[in-house]
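Asks: Mind folding the following:
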Amino acid sequence: MKSFLRHTASIALMSLSLWGLPNAHADISVSGTQVFDGNGHSFKMRGVNVPHAWFTGRTDQALQDIAALGANSVRVVLSNGAQWTRTSESEVASIISRAKAEGLITVLEVHDTTGYGESGDAGTISGAVDYWLDIQNVLQGEEDYVIINIANEPFGNGPSASTWVDAHTQAISRLRNAGLTHTLMVDAANWGQDWEGIMRNNARQVLNSDPQGDVIFSVHMYEVYDSDSAVNSYLSSFSSQGLALVVGEFAADHYGSYVAADAVMARAEQYGYGYLGWSWSGNSSELSSLDIANNFDGGSLTSWGEQLFYGANGIAHTAHPASTFGESAGSSSSSNSSENSGSTSCGTAANGYPYCCDSSSDTGGGWGWENEQSCVVPERTTNDTSGNDGADNTGDEDASSGGTCDWYGTAYPMCQNQTDGWGWENGQSCIGQITCNNQ
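Replies: The predicted structure follows:
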């Protein structure tokens, strides 16, 4: 997204999935359209953009709140000093550490390049690469947890295809020659929206320039994508080309113009692509509708925040954590007694994760967190009060839950304090009875 401070041409739960096959090296990696975590498991980014460069004192709490709401990833705004105060190496190290502690995969991006060629203040992709090389000491060793988004919206409108391609192939070459093996993310031209199709038509050439083949392409979907057909056309093109894509920024509107945000989330789920909503909080007054949380308060989501997290294909209903967090936590606690091990006391799901033991974690299927590791919540239906679904859990369904809703094959608790839409009660997402009945 272009600066909070001025107008732009374009700004820039959890269901179980089949695991992908391991890639050749144990970092975040790319194979065809899929992204794989460090354990070789398929991973779809479901997260939020965090405006660290402009609100440095808010980031730690934001990461905690975003993780608590169910996200599995964050894209963090950094500055190389070309337009804003340079984000120091120590700041980046702290961001990575905090995000890892919260179980979040981190996408780091240099924002100063926004709109180069149209914005006179914008820095170059080469300058962004200089920054990555300057701070590479805190990046190396974090390949399981960090994706490098080379440059945010690095061209405005009007660049030639060769300019976009050459700038990115040169950037990739410099990063790889310096020994950075992270998966890389490349933004589209046209302030990220790619309405001219420069990235769509030339992405393969950029991917082929990477000896690792670990490149994710990122489109920013704002007013150009005002219909399901526009969203589907773009995502399906990358899918048919066998290329990995993420919607690196999007919202429900942009300067009052409608954005098909529900279509973005639905189509991303259909094609197995990631998405990252813009942005946590702090947008300027004319863009305040793009805030996900009111005044950086994770307990007070805006209407856009509610849509992003609790819509039918929102974060809370489609995200699952990278297995590197669950498995690493599980292995670190493997020396504990058997009663502290979820896999020992409550059984193991088909994907290798322990079932959750605590009945209070039951959200009707999905993911939980117990004993410092991820666990699988056994799926339950309205008529199933045993709570085990293959696990040795005990206890009846919480009478205060009011039953569950079969939402397109996934069970969610029914809301008690609202009759329609999605809500958040008793520490979990819920669905109103009217909405359930009208699906």
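
Asks: From here on, just use CA atoms for contacts and neighbour counts.
Replies: Fine.

Asks: buried set for the helix or strand hosting Ala128?
Replies: Using DSSP states H and E, Ala128 maps to helix 125-134. Of the residues in helix 125-134, 125-133 count as buried by neighbour count, 16 or more other CA atoms under 10 Å.

Asks: I have a second one here; can you model it like the first so I can compare?
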Amino acid sequence: MKKLKLLNTLLLFLIFISLISGCTKTTDIYNNTLTEDNTVIITKENINKAPSTSGIKGVNNPHIWFDSQAYSALDTIKSYGFNTVRIVWQTNGSASRLKQIIDRCKSLGLKPIPELHDVTGSTSTSDLDRMVSWWINNKSYIASDVWINIANEWGPRNSTIWRDAYKNAVSRMRNAGINNVLVIDSGGWGQDDQDILNYALEVLNSDPLKNIVFSIHMYGEWNDNSKIYNFLSTCKNRGIPIIVGEFGYNYNNGNNNLGCKVDALYLMQTCRNLGIGFIAWSWTGNNSENAWLDMTSPSDWKTLTYWGKMVVYEKDPNAGNSSVLYNFEGSTQNWTGTNVVGGPWSVNEWAYNGSYSLKADVDLGTGKQFYLCIISNHNFSGKSKLKAVVRHAAWGDQGTGMQAKLYIKVGSNWKWYDGGTVNISSNTSGTVLTLNLSGISGLNDVRELGVQFLSGSGSSGRSAIYLDYLTIE
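Replies: Predicted coordinates for the structure are as follows:
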């Protein structure tokens, strides 16, 4: 039993988690820390948190421009496993028709998020005011459980104008009796991180309901994986409710009209790891210069393109049956180390795939064990094999040699499964570790994932361990 301090009230609760070995510390998506003695420290953000976007996987669907096709496509969107549709709409559209679309989404089990596209890229406060007026005038058509994306990509960059205009918008809508979750796009055509990092909490705190989600759009300004991770993790750590409301991918090596080289697979996996939703642009119907962003063929609104397959299956369509779980490109992706003397860090001194790997310094010694691991929920149902690539540094006396094993812990009792001990070396080609998942029960509740490194007999001195390219198939 441990004591839980919350608002000066002492409560008792039972800690059920028992860790066999491996990771001993983690932080959940609301910034609650599980310390090494299993005491939970609850932060203010978790007491009165704004809406979570965790688990949202959606598409943007251009209903305002392709009414019948987009409406019919909702069934197909659902069949491909999406749970959310961002409904592209404008003020010249019928509110009653929008209600029909919203109702159809709900009947299919899709979360509808309507947005107004009229003032995309505008920085005029009067334009935003017009969007707010439309929502107020048509509030009777919008059920209270529908998230309202006030205006697509409105506002200047890193600006108090963005802040104050949205504080006013929130106030007007609340005073009009609209208590829905409000989704607010960042300025700078939706791509500016500074509006959100500098002013989002002020906007959130101005809302008496604290019922706001902020949306970032990721195209050519988000070609750096470290920027993606740093921004999203900072939002989580600060208690800023965030969703990636639009994003593209690395088409033609960035030689496209948006200069977009976004690593979409990294983006989606990072969102999943951090408990953040994501909505891809877009189902189909883009103009010629944006046609590379069509997820399905415009001829039938059903046949997946390369981009559509990437989002649906969350893997490179050209990469066979494996999907990348972690590649440490520019960040540790929340992995931690146990019994290490430094790190782990994301480093570019070695990589099996890409440019970065995870590294930690260790002090060798006979029988010593080191861990690189992450405590986070994963669902590996239907998967057959887990792989990772490891090596150790060339320095330090390895004695009889270092070994490693890939492992997972499953279920509430944290049952350990591993792929067996494998000899590893300092060879820059790395050593592939494999864990066969066949026959393991409870794969829908994997609690921990990691690699155990075993120091050889007679080993001594300082060395380093590396991990890269965790995939599942």
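
Asks: Could you get me the TM-score between them?
Replies: In this superposition the chains share a TM-score of 0.60, using TM-score structural alignment, normalised by the length of the first structure; 293 aligned residues with a CA RMSD of 3.6 Å.

Asks: on that earlier part again, possible to save the buried residues of helix 125-134 of the first structure as JSON lines with distance to Phe296 of the first structure?
Replies: JSON lines is the format used below for the buried residues of helix 125-134 of the first structure (distance: CA to CA, whole Å):
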{"residue": "Ile125", "distance to Phe296 of the first structure": "30"}
{"residue": "Ser126", "distance to Phe296 of the first structure": "33"}
{"residue": "Gly127", "distance to Phe296 of the first structure": "31"}
{"residue": "Ala128", "distance to Phe296 of the first structure": "28"}
{"residue": "Val129", "distance to Phe296 of the first structure": "30"}
{"residue": "Asp130", "distance to Phe296 of the first structure": "31"}
{"residue": "Tyr131", "distance to Phe296 of the first structure": "28"}
{"residue": "Trp132", "distance to Phe296 of the first structure": "28"}
{"residue": "Leu133", "distance to Phe296 of the first structure": "32"}
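
Asks: out of those residues, who's nearest Ser162 of the first structure?
Replies: Ranked by distance to Ser162 of the first structure (CA to CA), these are led by Ile125 at 14.3 Å.

Asks: now the helices for the first structure?
Replies: 59-68, 89-101, 125-134, 136-139, 161-177, 198-208, 228-241, 261-271, 303-310, 315-318, 323-332, 342-346, 433-437 (DSSP state H).

Asks: how about Tyr407 of the second structure, secondary structure?
Replies: With DSSP: H, G, I helix; E, B strand; the rest coil as the basis, the three-state label of Tyr407 of the second structure is strand.

Asks: what's the neighbour count on it?
Replies: Neighbours of Tyr407 of the second structure under the rule other CA atoms under 10 Å: 23.

Asks: likewise His217 of the second structure?
Replies: 28.

Asks: Residue in the first structure paired with it?
Replies: Per TM-score structural alignment, the equivalent position to His217 of the second structure in the first structure is His220.

Asks: Look up how far Pro154 of the first structure lies from that match.
Replies: 12 Å (CA to CA, to the nearest Å).

Asks: Overlap in contacts, the two.
Replies: 188, 191-192 (CA atoms under 8 Å, 6 or more residues apart in numbering).

Asks: can you count the residues close to Asp389 of the first structure?
Replies: With other CA under 10 Å as criterion, Asp389 of the first structure counts 17.

Asks: Report the contact partners of it.
Replies: Neighbouring residues of Asp389 of the first structure by CA under 8 Å, 6+ apart: 378-380.

Asks: residues near Ser72 of the second structure, how many?
Replies: Count around Ser72 of the second structure with other CA under 10 Å applied: 12.

Asks: What residue in the first structure is paired with it?
Replies: So, by TM-score structural alignment, Ser72 of the second structure is matched to Gln61.

Asks: roughly how far apart are its match and Met221 of the first structure?
Replies: Using CA to CA, we find Gln61 of the first structure at a distance of 27 Å from Met221 of the first structure.

Asks: Need the counterpart of Asp194 of the first structure in the second structure.
Replies: Per TM-score structural alignment, Asp194 of the first structure is aligned with Asp192.

Asks: Tell me who's in contact with its match.
Replies: Applying CA under 8 Å, 6+ apart to Asp192 of the second structure gives the contacts 157-158, 186, 216.

Asks: now the first structure: which of these match?
Replies: By both residues aligned by TM-score structural alignment, their matches' CA atoms under 8 Å, the contacts of Asp192 of the second structure still in contact after alignment to the first structure are 186, 216.

Asks: Grab the two from the contacts of Asp192 of the second structure that are most spread out in space.
Replies: Spatial extent of the contacts of Asp192 of the second structure (CA to CA) is set by the pair Asn158 and Ile216 at 13.2 Å.

Asks: what residues are shared contacts of those two?
Replies: By CA under 8 Å, 6+ apart, the residues touching both Asn158 of the second structure and Ile216 are 192-193.

Asks: Looking at the two, which one has more neighbours?
Replies: Ile216 (26 against 19).

Asks: Next, the contact list for the more buried one, please.
Replies: Applying CA under 8 Å, 6+ apart, we find Ile216 of the second structure in contact with 185-186, 190-193, 242-246.

Asks: how far away is it from Trp283 of the second structure?
Replies: 19 Å.

Asks: cool, and Val203 of the second structure?
Replies: From Val203 of the second structure to Trp283 of the second structure the distance is 31 Å (CA to CA).

Asks: Show me what counts as buried in stretch 84-94 of the second structure.
Replies: 84-91.

Asks: Closest one of those residues to Ala169 of the second structure?
Replies: Looking across the buried residues of stretch 84-94 of the second structure and measuring by CA to CA, the closest to Ala169 of the second structure is Thr91, at 16.4 Å.

Asks: Now that that closest one has come up, it's in contact with Leu116, right?
Replies: Yes: taking CA atoms under 8 Å as the definition, Thr91 of the second structure is a contact partner of Leu116 at 6.8 Å.

Asks: Mutual contacts of the two, please.
Replies: Counting by CA under 8 Å, 6+ apart, the residues touching both Thr91 of the second structure and Leu116 are Met131.
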